[in-house]
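S.K.: below are the sequence and a predicted model for it; my questions follow.
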Amino acid sequence: MPSLPLFTTAYLLSLLLFHGQATLPWIWSMAFDTFGEKSVILFAWSAVFLLLGIRGGVSRQATEKLGWFILGFAMAQLCTGIQAAAHQQAQVPLACNKQTIQSEFRLLEKAFRDNNAQTWLIEHTPRDHAVATQCLVTGARLQNFVETVSTYRALQPGEYFRATVRIKSPKAPLQLEGFDVHRHWFANRIAGTAQFKSKLEQLPEQTTLNPLVWMERARLQIAGTIVTALQSHPEQALVLAMVVGDQGLISPEDREMFSATGIAHLVAISGLHITLFAMLAGKLFGALWRRSTRLCLRVPAPLAGSAFGLLFAVLYGLVAGWGVPAQRTVFMLFALFVGQVRGGMQSSWDTFFLALFLTLAFDNWAVLDTGFILSFGAVAVLIFVTQGHYHFIKPKHEFIANAVKAQYTVTIGLVLPCAMLFNQQSLISPLANALSIPWMSFVSTPLALLGGLTQQPVLLWLAGNSLSLQREWLVFFNELSWATLPIHNQPWWVNGLVGLGCLILILPAGLIPRWTGITLIALLLLPPPRPEHHDFWMTLMDVGQGTAISIQTQNHLLIYDAGPAFNARADSARRVVLPWMAAHGYRRADMFMLSHDDADHSGGAPLLLQKAPPVQFASSINKQHSLNLLAQTLKSDTAQCHVLKPWTWDGVTFTPIGLDTPAHSHQKLLAKNNQSCVLKVSNANHSVLLTGDIEAISEIALLTQHGANALKSRVLIVPHHGSKTSSTMPFLQAVRPEYALIQAGWENQFGHPHKAVIERYEAMGVQWSNTAQNGAMKWRFKHLDFQPEVDNAHALRQRYWHMHESGAKGR
């Protein structure tokens, strides 16, 4: 048996176990400090390749097979452990957060963003190593958002500059499920973020022979041509993504449409496109090679064509940003080329495992990438049904039949990954791909690539126009009510059975009844877990400096506030609230209560109303406010929260505690914060008081108007994120909370929660928790249990790349 599949399988399993660790074992930090990163890894891989060469790549005995398996497992631990230790030591320490330093840097890459802005990746390259040891080690990579790019247009990748920058540690909100930005930063060796605080002083260019630097400059040149040539074209962003892999200009709405129609894999450079153009380039070069008898006698034309096609694929992949799909395709083409050179028959599994091995060896964090799962998953399924033990697609079948069955196979094979990663399954995907794959492969992509490489605006415009035509059918498909099937999170055992069902459906007919597979896949539609009657669950989402809370009862959902808007493209509704609803099987809320119209509470409100119109929208804003008008347009009932009457859902009581604010009230009482909706949620043993951003004057008003008994609650959502203008002693003595929960951004500019406020809670013996340290928190209040059950994201999702989470405690 070939050794490579054994070695690669062990390497993959070892990586999965390694990346599941909560902390990094000390041995890897010690090894890195002692031997360094490159020397150990280079020596280890040299030994492996030597063994592969000596043994001929074949394991003949059980002990040899076991040996290769153990070696693969150990290699993954060694390489990933030392690299992880290097990544950790490069990260900006907490003590240096928001520090301003002056040093020297090298520009690695530029990516385009809206309004002529760019995102830069820079590397710390100080001449004075004393600077490096304080806050930034030499080689630390920082991500920087640059608004005034015209000032630095001349600066090219690979060039050096001196600047004063404000650095921040890699610390971001963390949810109980979904995308982990900390993992993304760590896998891409991003040590923190930076903000320029001075003009850039360009340093004399150092001679570089690094071909990757010149490739990055060429990539930037092509991207700049596309952005300039298609400045006013609606498909500018898509052409840019297709040619150089920069998706920064694609709107969130377009991303959602591509995902819903199942063509997201075609948006950036896909493996299909690289393979297609590599084959065309190889065929053309081979035809030219055949014209010379002398050349053919030295190297056969097919081999020369394959070599050129592989070279073209490598260059194409580098221009496209060298993402996981590009890596997988290039490495598979390389594996095919190796088989051609060896002159023997090479199975598709040999090609697959060689490509998998090279991808994992090149990037030990690729296994965490969504593209890795989808790319290798799709290829493995296709190999299994075409050249595995079961020949589901027969060689004699017609082309169209094979294409249809291949699409069916991939669709079934990726049902479970799509459900787990995206909480949806595109039902329109087969039809959308049947139209878009040939159109983009043979029309749009060739025009875009030729236009970019030859700097021809006419070709770029033709590519953009072809994509505009494609948009017509994508928009039509996207607007179909049945285009996507929402799928909520399921427990591990359900996912296991669903995977088995997918396997049954791609096996040949007659082995296992098809209805068995369909029944198992249908388990994805099992209802999501819900509280029992009289119970309720509360989730404090981690939205940074802002508020977004969900209250679940057996058959109802209340969303309290929608968090902040981060920029023109992103807000808490899109990043946090709507994904949370999808993961838990909600299409809409029964009530969306907006405490008040401040950016950190209402930033996500417009999108939440548009994407998931609630049954009722309650708020403290006036009737003519744009949000009320939007809710009415979307057929949601609107209400003023201060005059709402108590109601009961599934045995749980909801009591609005209104503020009586007549027209002659003090002006400060009429301010937005002090108009916040206050809501009490309770059952037999538990009560929670949601307070928005009320301050001292409203706390006194509530106490005066309603009395202490109305306010008394076991759990208090701390008013105004712990501001020193709230949480007054009379108010706390009235509420008498046992637990105080704070939603605040880590080291936010307002200093929330204030030290004096925390001391006040601690003096009363109140247990307090903050999303800034714990991430999102889920509290389960059972009417038969006096003690609430609590989950927090930091505890449940703790991984070694969250090294700053524990260090941020109590800050």
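M.R.: Good, I have the coordinates.

S.K.: CA only for contacts and neighbour counts going forward, please
M.R.: OK.

S.K.: residue nearest the centroid of the protein?
M.R.: Closest to where the C-alpha atoms of the chain average out (C-alpha atoms, centre = their mean) is residue 179, at 4.1 Å.

S.K.: in this protein, where's the longest helix?
M.R.: Counting residues, the longest helix found in the chain (DSSP state H) is helix 62-90.

S.K.: what residues of the next helix or strand after that one count as buried?
M.R.: Note on helix 62-90: by DSSP states H and E, the next helix or strand toward the C-terminus is strand 99-112. By neighbour count with 16 or more other C-alpha atoms under 10 Å, strand 99-112 contains the buried residues 100-101, 103-112.

S.K.: so which strand or helix has the residue nearest to the centre of the chain?
M.R.: Per DSSP H and E, there is no helix or strand for residue 179.

S.K.: do the same with the one 3 residues further on
M.R.: Taking DSSP H and E as the criterion, the element that holds residue 182 is helix 181-187.

S.K.: contacts for that helix next, please.
M.R.: Contact with helix 181-187 is made by 87, 170-172, 174, 191, 365-366, 801-802, as judged by C-alpha atoms under 8 Å, 6 or more residues apart in numbering.

S.K.: which SS state does the nearest residue to residue 23 once chain neighbours are set aside fall under?
M.R.: Nearest-residue entry for residue 23: residue 800, 4.2 Å, with adjacent residues in sequence omitted and distances by C-alpha to C-alpha, 6 or more residues apart in numbering. Following DSSP: H, G, I helix; E, B strand; the rest coil, residue 800 is assigned to coil.

S.K.: please compare the first structure with the one that follows:
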Amino acid sequence: MRLNLLAFALGVFVLQGVAALPAPPVYLALLAALLPAWLYARRQRPAARLFVALACVAAGFGWAALRADLRLADDLPADWEGRDVRVVGVVAELPQPFDRGDRFVFDVEAVLSAGARVPARVMLSRYAGGGDEMLPALRPGQRWQLTVRLKRPHGNANPHGFDYEAWLLERGIRATGYVRATPPPALVDALVPRPGYLVELARDAIRARFLAELAGADYAGVLVALTVGDQRAIHGDFWRLFARTGTTHLMSISGLHVTMVAALLAWGVGFLWRRVPRLALRLPAQRAAVAAGWLGALFYAFLAGFSVPAQRTLFMLTVAALALLSGRRTAPSRTLALALGLVLALDPWAVLAPGFWLSFGAVALLFYAASERLGEVAGWRAALARWGAAQWAVTLGSLPLLLLFFQQFSLVSPLANALAIPAVSLLVTPLALLAALLPLPGLLQLDHWLLARVMDFLGGLADLPVLELPAPPPWSVVVALAGIVWLLLPRGVPARWLGAVLLLPALSAPAPRPPAGAAWMTVLDVGQGLAVVVQTATRTLLYDTGPLYSAESDAGQRVVLPYLRALGVGRLDALVVTHADSDHAGGAASVLATLPVARVLSSVDDLAGEPCAAGQAWEWDGVRFAMLHPEPGPPRARTKTNNRSCVLRVEAGGRSVLLTSDIEAADEAALLARAPAVLKSDVLLVPHHGSRTSSTPAFVAAVDAPDVIFPVGYRNRFGHPRPDVVARYAGRRLWRTDRDGAVRIVLADAVELSAYRQVHRRYWHGR
């Protein structure tokens, strides 16, 4: 059974990597192949096991394809994007407040606009107007009539970046958009009493009470996350602290928390049950304790929003509880395999989340490391040894996966978790749940005080070194995991040290760099904005830092820094911030706060560094850089920020790329008058995202680039690139970050361009 469940999981995983879904007859045939395989397996022939395993791979592939096809069929027609649609539906989950409004998941029950078709579940944003205008309160379970504007699921597509479209697909959200202020929203029903909405309403009430009672407290959001699973309540600075100490898993509702709560509840009920003879005679205390623990795990899993770690733990506890109640023993590996199959049957997209791999991997390693390694020795020394072995197994086992997903590993993680795990799982989380159920005076304040002591401890460790390495090749991660399995073999097995040798490829794989005389450039997909990474053999330059998304989020932290970290870039040799507009300079603060920068060039007055000016030039590793604009000297009075944009030309192997930022027609004319010969390039980053104020015919003809790139956001409010501007580049290869994702340029003796969405095409892209 375990082999077959793993084979099913493999089929699900393979499907999530395909560029297009197979036709329905194909995946239905793959599903149907399981029955004859099972009948053949009953002959008990040795080849039958392999045959059934292959059939399970096919069944997993077919099941995932069936689920994907059904979900993708619930789409928003392209001709209804950006149009007003009147809908009636229910607020389905916790609303999430942000700087100027809130965001919420909405279950559409009826579409009132004639001819419109809207997916059953959408994500909507509401925005407050100017002044002191207040938005009407939203609560889960409310039925509203709204006028909305929607667009199909779309997210930034970058190497080593977060796949927002896959995340939306997993949650069944098939369109995003915003609520129109006119006509005003109308509340239809205060509560739709369905079980899922009632759970969300309870989560919302607990969150509101916690935030009210702990108003102004530093770690109120952490307690909210530990109780109801709302991780967005945690401030972004705390996530960085948790990442540096390797305790991120503790500050969300993990399988460990669910298990600890279930164990505490089971122990408490069993302790009391044994002391009431009438109860013990009716039902053995052990069975009562198992039932209570399972009910506690069920309650906590739903309170947490039924996340993948909570699902995995609940399914495992369910199998274990059924085995205990029936008097049968079930191997831990079989329990874990059953949980794996159930999770993927319900949610085939779970394999796309790092948490899935870290969660199941950690539990598998714990079972593996705990399998009869300490003999029958009892006492506190054996307990301490078991605890140490578990910590060593999880720490070592998570190393290659953390490097693959996040390119960093906390060296103080074992020490931090040694205190934080028992403190958070046995004290902070149970007290928070008790406070959620019984609002006793002072209980939340006591819990916050305990959490503050844990945070003080973690804060003292956060400044210690963190291992940061470039993203290892996937094959090296597989080799490293095999090495870890070998290292954790029981004592006495010869040559266990060979396992450490298998870790070396993942820990020492060098980041690829271009050869001398060549440059690699990546125009990142940051939405409506610009960020370009330029690499030579030994140097790295960043040209603009992308937009500011919100008061707590920008492209620097969400796109640029993860990409640089995956490349193994620990410092920037130059940062060019072309001008002060937030779509170009919005991520600068995050980049400068995180990475050392040798040289800053900009036209931003309040940014430390030197002003960029025509005539500046330098050479790195045989690659030449030349600044062409703006002219030296102080800017003229009332000069627009766009007109001060830094224009950079990069040349390697006799080929060149022209990076133009947001220059406009007057700046293009000045460049044509000042240096027309150097404008001719092989690749052009189109000025000002393709607006009507740029790309004059004379400039387009002078540059004469065979490849042009439009850095634009999907359905941006400016309408960039303008159709008449696109028409001026007729006859050239046109690249767009909203359609193609990040665009990579290899600049050498020849020029090669590729798009992330083409190279890494997935079946949900554009759907």
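M.R.: Perfect, I can see it now. Bear in mind the structure is a predicted one, so any value in this text is a computation, not a measurement.

S.K.: quick revisit: pull the distance from the longest helix of structure 1 to the chain's centre.
M.R.: Chain-centre distance of helix 62-90 of structure 1: 26 Å, with C-alpha atoms, centre = their mean, to the nearest Å.

S.K.: residues of that helix that come out buried?
M.R.: Under 16+ other C-alpha under 10 Å, the buried positions of helix 62-90 of structure 1 are 65, 67-90.

S.K.: stretch 157-176 of structure 1 too?
M.R.: 157-176.

S.K.: in structure 2, which residues correspond to it?
M.R.: Here stretch 157-176 of structure 1 aligns to structure 2 at residues 140-159, judged by TM-score structural alignment.

S.K.: can you measure across stretch 507-516 of structure 2, start residue to end residue?
M.R.: End-to-end span of stretch 507-516 of structure 2 (C-alpha to C-alpha, to the nearest Å): 25 Å.

S.K.: about what we covered before: mind checking which of the contacts of helix 181-187 of structure 1 are in strands?
M.R.: The strands, defined by DSSP state E, take in residue 191 from the contacts of helix 181-187 of structure 1.

S.K.: residue 203 of structure 1 corresponds to which position in structure 2?
M.R.: Under the alignment by TM-score structural alignment, residue 203 of structure 1 pairs with residue 188 in structure 2.

S.K.: please report the distance of its match from residue 204 of structure 2.
M.R.: Distance of residue 188 of structure 2 to residue 204 of structure 2, computed by C-alpha to C-alpha: 20 Å.

S.K.: between the two, which one's more packed in?
M.R.: Between residue 188 of structure 2 and residue 204, counting by other C-alpha atoms under 10 Å, residue 204 is the more crowded of the two (20 against 14).

S.K.: how about the contacts made by residue 12 of structure 1?
M.R.: The contact partners of residue 12 of structure 1, by C-alpha under 8 Å, 6+ apart, come to 73, 76, 360, 367.

S.K.: and the residues you listed, which is closest to residue 569 of structure 1?
M.R.: For the contacts of residue 12 of structure 1, the minimum distance to residue 569 of structure 1 (C-alpha to C-alpha) is 28.5 Å, reached by residue 367.

S.K.: isn't the closest one right up against residue 373?
M.R.: Yes - using C-alpha atoms under 8 Å, residue 367 of structure 1 is in contact with residue 373, at 7.2 Å.

S.K.: picking that back up, possible to save the contacts of helix 181-187 of structure 1 as TSV with distance to residue 556 of structure 1?
M.R.: Formatted as TSV, the contacts of helix 181-187 of structure 1 follow (distance: C-alpha to C-alpha, whole Å):
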residue	distance to residue 556 of structure 1
87	45
170	37
171	34
172	30
174	25
191	42
365	40
366	40
801	36
802	34
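
S.K.: and of the contacts of helix 181-187 of structure 1, the nearest to residue 640 of structure 1?
M.R.: Closest to residue 640 of structure 1 out of these is residue 174 (32.5 Å), distances taken as C-alpha to C-alpha.

S.K.: doesn't residue 775 make contact with the closest one?
M.R.: Yes - the pair residue 174 of structure 1 / residue 775 is scored as a contact, 4.9 Å apart, by C-alpha under 8 Å.

S.K.: nothing else from me, thank you.
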